[in-house]
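# sequence first, predicted model second:
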Amino acid sequence: MKTPTARRNRRALRTAGAGAAALLALSACSSSDSDSPSSGSAPASGELSGTVTVFAAASLQESFTTLGKQFEKAHPGTKVTFSFGGSDSLAASITGGAPADVFASASPKTMKIVTDAGDASGTPVTFARNQLEIATLPGNPDKIGSLKDLTDKDLKVVLCAQEVPCGAAAQKALAASRLKLTPVSYEQDVKAALTKVELKEADAAVVYRTDVHAAGDKVEGVEFPESADAVNDYPVTLLKGTRHTAAAKAFLALVRSAEGRKVLTGAGFLKP
């Protein structure tokens, strides 16, 4: 026959054992939660490795290069390589099988080329917007003050090709103003159009204000109200077949983060 004291000791042991088991279970759950991708915590820098290949619109060159350096510094063992160009050409390269992890386009239309081909992983997200501006020679010697001034036959004006986002936006602004403009050349990306002015091969070009900003004192920018009718959204997406998914997702997170937005707005981009 068990004494009251023995029964009390046995109950105490059972209670202590249950408490220890509960503590172990809680510890295991906490450990599991901290390792779960759904917890929202960013991976530690040591967990990321490999090269992230980014195809991006030419107008993103300066800001994305800055973000790439920040990413590599924050995550030793990673490298970000870029291919900048016209969004339509980049989209064609991706659908043609060019290896890339991330695509950042200057318009939803060119992004749709990639999504329609089934090459995007997930749904593209708009991370920035951009507006047009007229780039002139330093000091604006031709006194260009409006979009209409570009129709002067004595001026050599350059536009982006119509299939390129900056060219499509320029045509939209011209159509809204009921203006007809015959450029001396159509360029395949916005940097090429701007270079024509920098080299004094053209008197003016319709480009993005971010490119005018990046050119510094090599050109002078002229704002025009019609540009508000042709603002471009910039979508970004992860691509299928990436070999370093974690690193690519982390770069995407940086682009969309407060720090990424700071770099983009500093370059002249509008918030999404």
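Yep, that arrived. Not measured: the values here are computed from a predicted model.
# going forward, measure contacts and count neighbours with C-alpha atoms only.
Will do.
# need the strands for the stretch 151-272 of the chain, in chain order.
157-160, 185-187, 204-208, 220-222, 232-239 (DSSP state E, counting those that start in this stretch).
# now those strands in a markdown table, with distance to E198?
A markdown table is the format used below for the strands of the stretch 151-272 of the chain (distance: least, CA to CA, whole Å):
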| stretch | distance to E198 |
| --- | --- |
| strand 157-160 | 12 |
| strand 185-187 | 14 |
| strand 204-208 | 9 |
| strand 220-222 | 10 |
| strand 232-239 | 24 |
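# could you export those strands as JSON lines, including distance to A44 and mean neighbour count?
JSON lines is the format used below for these (distance: least, CA to CA, whole Å; neighbours: other CA atoms under 10 Å):
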{"stretch": "strand 157-160", "distance to A44": "42", "mean neighbour count": "28"}
{"stretch": "strand 185-187", "distance to A44": "43", "mean neighbour count": "19"}
{"stretch": "strand 204-208", "distance to A44": "37", "mean neighbour count": "28"}
{"stretch": "strand 220-222", "distance to A44": "43", "mean neighbour count": "23"}
{"stretch": "strand 232-239", "distance to A44": "20", "mean neighbour count": "24"}
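# please identify which of those is closest to L132.
For the strands of the stretch 151-272 of the chain, the distance to L132 is smallest for strand 204-208, at 4.3 Å, taking CA to CA.
# list the contacts of that closest one.
Outside strand 204-208, the residues that touch it by CA atoms under 8 Å, 6 or more residues apart in numbering are 59, 130-137, 150, 155-160, 166, 170, 190, 193-194, 196-197.
# same check, this time on stretch 66-80
Contacts to stretch 66-80, defined as CA under 8 Å, 6+ apart, come from residues 45-46, 48-54, 81, 247, 251, 254-255, 260, 263.
# list the buried ones in it?
67-68, 70-72, 75, 78-80 (16 or more other CA atoms under 10 Å).
# what's the answer for stretch 253-265, then?
254-256, 260-261, 263-265.
# what about it, distance to the chain center?
Computed by CA atoms, centre = their mean, to the nearest Å, the chain-centroid distance of stretch 253-265 equals 9 Å.
# comparison target, given below:
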Amino acid sequence: MTRSVRRTRRMLKAAGAGAAALLALSACSSSGSDSSAKSDSAASASPSGKASASGKLSGNVTVFAAASLKESFGKLGKQFEQAHPGTKVTFSFGGSDALAASITGGAPADVFAAASPKTMKIVTDAKDNAAAPATFVRNQLEIATLPGNPGKVKTLKDLTNPKLKVVLCDKAVPCGAAAQKALDASKLKLTPVSYEQDVKSALNKVVLKEADAAVVYKTDVKAAGSKVEGVEFPESADAINDYPIALLKDSKNAETAKAFIALVQSAEGQKVLNEAGFLNP
């Protein structure tokens, strides 16, 4: 066999081995690529599936609520946080009209609980700022006097005695509007020593002995305990306020806010509110 023939055969063998190696490498690469693609696809699907399935409530909820709800909502807020670790309920209490003005002015909030449908309407009418409100409790007026009732106040008419220092809520505030409604129905004229911006401020005038009496809610008289004495009057039955609650549409944490509203409306929430002196809706 000549040298040229042997050299040709060696060259052909080398070329065949090289081709086989290339084919094997190509097969491994293709298999690895498919496996990697499947793995990446599964990895990308897994995290999103877990997040959507958790359903756990978290984050902050800001509740704007009428001043008369301070004690009961404070309790419900703590209950809610205990039931849902990782949540925080922050309250802003005050006159419903002032709270409504803050909300329509752009103050960030998730829930609004007002002391009258009229003040809630300020919010719902302003650029569709809230979902449909629902009445969750009602409240009735009562006269708060100094302990022992030294002014001997027994009726609404007794408050017209010029010797008594009487305080009312401002007429724009639900408790003030209700008091004026009761006075008008009784054809009584009363000139208070001051008009207060919310019911707690009116009550506090009596607690601090700066006034002899104030027309407030039954719930406020009850919350004050021995600091005041309550006097019921029949005209209050004609001036009972409905309290509506609503989710605000600009809420940054709607699901958690809805859960708080659900607690307020639940049997557990109603029990807390009834114990505070609120009436069922």
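Structure received. Predicted, not measured: the structure shown is a model, and the values here were computed from it.
# any idea what the TM-score is?
For these two chains in superposition, a TM-score of 0.83 is obtained (TM-score structural alignment, normalised by the length of structure 1); 229 aligned residues with a CA RMSD of 1.1 Å.
# rewinding a little: for the buried residues of stretch 66-80 of structure 1, which two are the farthest from each other?
So, the buried residues of stretch 66-80 of structure 1 by CA to CA: farthest apart are L67 and T78, at 13.0 Å.
# tell me which residue of structure 2 matches up with M111 of structure 1.
Taking TM-score structural alignment, the alignment pairs M111 of structure 1 with M120 from structure 2.
# show me the contacts for the residue nearest to the spatial centre of structure 1.
Central residue of structure 1 (CA atoms, centre = their mean): A104, 4.8 Å from the mean position. Going by CA under 8 Å, 6+ apart, A104 of structure 1 touches 54-57, 234-237.
# in structure 2, which of those residues still touch?
Counting by both residues aligned by TM-score structural alignment, their matches' CA atoms under 8 Å, the contacts of A104 of structure 1 that remain in contact in structure 2 are 54-57, 234-237.
# now distance to A25 of structure 1 too, for those, in JSON lines please.
Listed next are the kept ones among the contacts of A104 of structure 1 as JSON lines, based on distance: CA to CA, whole Å:
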{"residue": "V54", "distance to A25 of structure 1": "43"}
{"residue": "F55", "distance to A25 of structure 1": "46"}
{"residue": "A56", "distance to A25 of structure 1": "47"}
{"residue": "A57", "distance to A25 of structure 1": "50"}
{"residue": "Y234", "distance to A25 of structure 1": "46"}
{"residue": "P235", "distance to A25 of structure 1": "43"}
{"residue": "V236", "distance to A25 of structure 1": "41"}
{"residue": "T237", "distance to A25 of structure 1": "39"}
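# nearest to L23 of structure 1, of those?
For those, the residue nearest L23 of structure 1 by CA to CA is T237; the value is 42.3 Å.
# could you check the distance from that closest one over to V52 of structure 1?
The gap separating T237 of structure 1 from V52 of structure 1 is 13 Å, by CA to CA, to the nearest Å.
# give the residues shared as contacts by the two.
In contact with both T237 of structure 1 and V52: V102, using CA under 8 Å, 6+ apart.
# who's in contact with the residue opposite L194 of structure 1 in structure 2 once aligned?
Using TM-score structural alignment as the criterion, the counterpart of L194 of structure 1 in structure 2 is L203. With contact set as CA under 8 Å, 6+ apart, L203 of structure 2 has these partners: 144, 214-216, 220-221.
# so where is stretch 141-157 of structure 2 in structure 1?
Aligning stretch 141-157 of structure 2 against structure 1 (TM-score structural alignment) gives residues 132-148.
# start and end of the matching stretch, how far apart?
The first and final residues of stretch 132-148 of structure 1 sit 14 Å from each other (CA to CA).
# at which residues are the strands of the stretch 51-200 of structure 2 located?
In the stretch 51-200 of structure 2, the strands defined using DSSP E, counting those that start in this stretch lie at 59-66, 87-94, 111-113, 134-139, 141-145, 166-169, 194-196.
# any chance of TSV for those, columns distance to G18 of structure 2?
Conversion of the strands of the stretch 51-200 of structure 2 to TSV gives the following (distance: least, CA to CA, whole Å):
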stretch	distance to G18 of structure 2
strand 59-66	63
strand 87-94	66
strand 111-113	74
strand 134-139	81
strand 141-145	99
strand 166-169	97
strand 194-196	97
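# for S44 of structure 2, which of the ones you listed is the nearest?
Closest approach to S44 of structure 2 among those (CA to CA): strand 59-66, 25.6 Å.
# check the mean deviation of the closest one from structure 1.
Mean deviation of strand 59-66 of structure 2 relative to structure 1 after superposition (mean CA distance after the TM-score superposition for structure 1): 0.2 Å.
# okay, that strand sits on what stretch of structure 1?
By TM-score structural alignment, strand 59-66 of structure 2 lines up with residues 50-57 in structure 1.
# biggest separation within the buried residues of stretch 253-265 of structure 1, which pair?
Using CA to CA, the pair of those lying farthest apart is L254 and T265, separated by 14.1 Å.
# coming back round to it: just the buried ones from the contacts of stretch 66-80 of structure 1, in PyMOL syntax?
Applying 16+ other CA under 10 Å to the contacts of stretch 66-80 of structure 1, the buried members can be selected in PyMOL as follows:
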select buried, resi 45+48+49+50+51+52+53+54+247+251+254+255+260+263
